[in-house]
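A.B. asks: Give me coordinates for this.
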Amino acid sequence: MINYELLCSKVIAIARLTGNFIRKEAMAFDTSSIEYKGLNDLVSYVDKQAEKQLVRNLKKILPDAGFITEEETINVIGKPFTWIIDPLDGTTNFIHGIPTYSISIALYEGDRPVIGVVYEINRGEMFSTYQGGAAYLNNKEIRVSTNENLAQSLLATGFPYYQFDKQPQYIQLFTDMMQKCHGLRRIGSAAVDLAYVACGRFDGYFEYNLNSYDVAAGAYLVQQAGGTVLNFAGGENFLETREILATNAKVTGEILETIKKYF
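C.D. replies: Next comes the predicted model:
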């Protein structure tokens, strides 16, 4: 029987260690080292080295687990456990010196999450949760917001940076949503957006064209903090559809109704 609380504490220590590496590299980062995986899809040696460090240390605490990783330094099928990792969520922010980026680590047992850790590096904010526990920010329990209507809500989203075929209706959605809430924010790290929903800073967050490593840990945080996570059709398979709506559960209906007008 795995002690998920103890295991989560070890993941937190690993995330903090890699965060120290990323923070140090940020001070002397040279933009000439940028690589392109695709249109506007940036990567650096920092992403790759951070991922290798995470994988090496996570293997030590759960040797037989598999890995799904953004930079594909390793992709191994493991049973029943799988780590889902984004070593540097917000790479574009990192490269341009904008101090909002994070490490995202989720552990799945089969098809269900059992650990979620998001480390917002520059603010030193460690968001964590595990099966049988609550959601925490630096060891203090957090909950989603209590706002009951969209008009009083602050939302987060992301802008498409490739696959622009859905951009026209997404812009229409932005326009509609802007007129219904306190405002929309685009921070540039999906993991941080979700962590902020979990702790009540945002009342909701929506985006499409995301991968499992972008949202797996953050989505679990939202769920453990009392929120709701769905896809744009209102289903629960947001990892497969690559569409995500995370809310405090109270404004889900209003946001989902607006999204369905365009998607």
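A.B. asks: make it CA atoms for all contacts and neighbour counts henceforth
C.D. replies: OK.
A.B. asks: what about the helices in the stretch 1-150 of the chain?
C.D. replies: Using DSSP state H, counting those that start in this stretch, the helices assigned to the stretch 1-150 of the chain run over residues 4-26, 45-61, 91-95.
A.B. asks: and the angle from the first one to helix 45-61?
C.D. replies: Okay, so that is helix 4-26. Computed by axes from the mean of the first three to the mean of the last three Cα atoms, to 10 degrees, the angle separating helix 4-26 from helix 45-61 equals 160 degrees.
A.B. asks: Please spell out which residues along helix 4-26 are buried.
C.D. replies: 4-5, 8, 11-12, 14-16, 18-19, 22, 26 (16 or more other Cα atoms under 10 Å).
A.B. asks: What lies in contact with that helix?
C.D. replies: 46, 50, 53-54, 57-58, 61, 94, 97, 103, 105, 114-117, 119, 121-122, 126, 128-133 (Cα atoms under 8 Å, 6 or more residues apart in numbering).
A.B. asks: Excluding chain neighbours, what is closest to residue 128?
C.D. replies: residue 117 (4.4 Å; Cα to Cα, 6 or more residues apart in numbering).
A.B. asks: Another for comparison:
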Amino acid sequence: MILAARKASKSILRDYGEIDQLQTSKKGTESFVKKTEIKLNKILLDELVKSRPEWSILFRENNLRKGKDDIHTWIIQPLDGSKNISHGIPYFCISIAAKNEKEVIAGIIYDPLRDEMFISEKGSGSFVNDRRLRVSARKDIKNSVFSSNMRISNFISEKEAYSQLEKIKRENGAIRFLGSAVLDLAYVAAGRLDGLWHNYLDFSQVAAGSLIISEAGGMVDIKEKGPKESYKKDLIASNAELYTKLLSIFK
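C.D. replies: Prediction:
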């Protein structure tokens, strides 16, 4: 996983260096970033197949490349924060997870700009560049910092989303919209964010991060939305003290 992410990151960094020059282009940067995502997908696919040729690979939108191994699956999010990168905003990442038939057993989130590799194996704790991770110790919503994507969908109305924000603000909590749900998860595990709630995420966005938070001493609640073949995830994560308070707000 680590080698695959590092190899893919070289392509991201090279393309990210060209974004500023494309900002004034009539075509914009969206198609350029889309091509970057396609390249990353191929690099990760090639490297992971080389590493474990029998394993299945799950991409975004539940697209599954079936392997001969019925137990193990790679789960990849080649670029989370594509809108950020298309505007030259330095907040995006790569995510890879490994799961067996029951649960996610390992995961990484890699921020190539800061060269931060967040990594975890089931039962072994979470680390960033060999430093142990722990979630924050804050107990009150007041003065805590949370992130959200505030995504409107068929399963959450605009009114409901704004109501969630107001409940946090009413208790003097701070809210950030950073543009990469996956990297937000890593930041909760590192104690940089005290918690988060995100709506309508792919499994590829939550697989690695939910394990990294859990192994860093945090709590994660995931609810599935939508038809079974394309389940999306609503996710709440924080330390144990704030977790119960967030659940009561978003119940």
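A.B. asks: Give me the TM-score for this pair.
C.D. replies: The TM-score (TM-score structural alignment, normalised by the length of the second structure) is 0.87; 239 aligned residues with a Cα RMSD of 2.4 Å.
A.B. asks: Break down the stretch 151-263 of the first structure into its helices, ranges please.
C.D. replies: 167-178, 190-198, 212-224, 238-241, 252-260.
A.B. asks: and of those helices, who's closest to residue 232 of the first structure?
C.D. replies: Ranking the helices of the stretch 151-263 of the first structure by proximity to residue 232 of the first structure (Cα to Cα) places helix 252-260 first, at 6.7 Å.
A.B. asks: so what does that closest one touch, helix or strand wise?
C.D. replies: On a contact count with 3 or more Cα pairs under 8 Å, 6 or more residues apart in numbering; DSSP states H and E, helix 252-260 of the first structure meets helix 167-178.
A.B. asks: picking up where we left off before, export the buried residues of helix 4-26 of the first structure to a markdown table and tack on distance to residue 170 of the first structure?
C.D. replies: Listed next are these as a markdown table, based on distance: Cα to Cα, whole Å:
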| residue | distance to residue 170 of the first structure |
| --- | --- |
| 4 | 39 |
| 5 | 40 |
| 8 | 37 |
| 11 | 36 |
| 12 | 36 |
| 14 | 37 |
| 15 | 34 |
| 16 | 36 |
| 18 | 35 |
| 19 | 33 |
| 22 | 33 |
| 26 | 33 |
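A.B. asks: rewinding a little: gap between the equivalent of the residue nearest to residue 128 of the first structure over in the second structure and residue 1 of the second structure?
C.D. replies: The equivalent of residue 117 of the first structure in the second structure is residue 108 (alignment by TM-score structural alignment). In this view, residue 108 of the second structure and residue 1 of the second structure are 7 Å apart by Cα to Cα, to the nearest Å.
A.B. asks: What of residue 17 of the second structure?
C.D. replies: For residue 17 of the second structure, the distance to residue 1 of the second structure - Cα to Cα - is 24 Å.
A.B. asks: before we move on, what about residue 124 of the second structure?
C.D. replies: In terms of Cα to Cα, residue 124 of the second structure sits 16 Å off from residue 1 of the second structure.
A.B. asks: mind listing what the residue nearest in space to the middle of the second structure touches?
C.D. replies: Nearest residue to the geometric centre of the second structure (Cα atoms, centre = their mean): residue 182, 1.5 Å. Applying Cα under 8 Å, 6+ apart to residue 182 of the second structure gives the contacts 80, 93, 95, 109, 205-206, 209.
A.B. asks: What residue, apart from its backbone neighbours, is nearest residue 73 of the second structure spatially?
C.D. replies: Per Cα to Cα, 6+ apart, closest to residue 73 of the second structure is residue 56, 4.6 Å.
A.B. asks: now residue 74 of the second structure: how far from residue 104 of the second structure?
C.D. replies: 9 Å.
A.B. asks: how about the strands in the stretch 1-150 of the second structure?
C.D. replies: For the stretch 1-150 of the second structure, the strands defined by DSSP state E, counting those that start in this stretch cover 56-58, 64-65, 73-80, 93-99, 104-111, 116-121, 126-128, 131-132, 145-148.
A.B. asks: Residue 167 of the second structure: which of those strands is closest?
C.D. replies: strand 145-148 (12.3 Å).
A.B. asks: re earlier: give me the common contacts of residue 74 and residue 104 of the second structure.
C.D. replies: With Cα under 8 Å, 6+ apart, residue 74 of the second structure and residue 104 have common neighbours 97-98.
A.B. asks: out of the two, which sits in the busier spot?
C.D. replies: residue 74 (25 against 20; other Cα atoms under 10 Å).
A.B. asks: The more buried one pairs with which position in the first structure?
C.D. replies: Going residue by residue (TM-score structural alignment), residue 74 of the second structure aligns to residue 83.
A.B. asks: Now for that match: which residues touch it?
C.D. replies: Counted by Cα under 8 Å, 6+ apart, residue 83 of the first structure has contacts 65-69, 105-108.
A.B. asks: again, only this time at 7 Å
C.D. replies: 65-68, 105-108 (Cα atoms under 7 Å, 6 or more residues apart in numbering).
A.B. asks: In TSV, list the residues you listed along with neighbour count and distance to residue 250 of the first structure.
C.D. replies: What follows is the contacts of residue 83 of the first structure, written out as TSV (neighbours: other Cα atoms under 10 Å; distance: Cα to Cα, whole Å):
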residue	neighbour count	distance to residue 250 of the first structure
65	19	36
66	22	36
67	23	34
68	20	32
105	30	27
106	31	26
107	26	27
108	21	27
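A.B. asks: As JSON lines, the residues you listed with distance to residue 77 of the first structure would be great.
C.D. replies: Shown next, in JSON lines, are the contacts of residue 83 of the first structure (distance: Cα to Cα, whole Å):
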{"residue": "65", "distance to residue 77 of the first structure": "8"}
{"residue": "66", "distance to residue 77 of the first structure": "5"}
{"residue": "67", "distance to residue 77 of the first structure": "7"}
{"residue": "68", "distance to residue 77 of the first structure": "8"}
{"residue": "105", "distance to residue 77 of the first structure": "16"}
{"residue": "106", "distance to residue 77 of the first structure": "15"}
{"residue": "107", "distance to residue 77 of the first structure": "13"}
{"residue": "108", "distance to residue 77 of the first structure": "12"}
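A.B. asks: before we move on, the earlier item: could you dump the strands of the stretch 1-150 of the second structure to TSV with distance to residue 197 of the second structure?
C.D. replies: Compiled in TSV, these are given as follows (distance: least, Cα to Cα, whole Å):
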stretch	distance to residue 197 of the second structure
strand 56-58	24
strand 64-65	27
strand 73-80	16
strand 93-99	19
strand 104-111	18
strand 116-121	20
strand 126-128	21
strand 131-132	24
strand 145-148	5
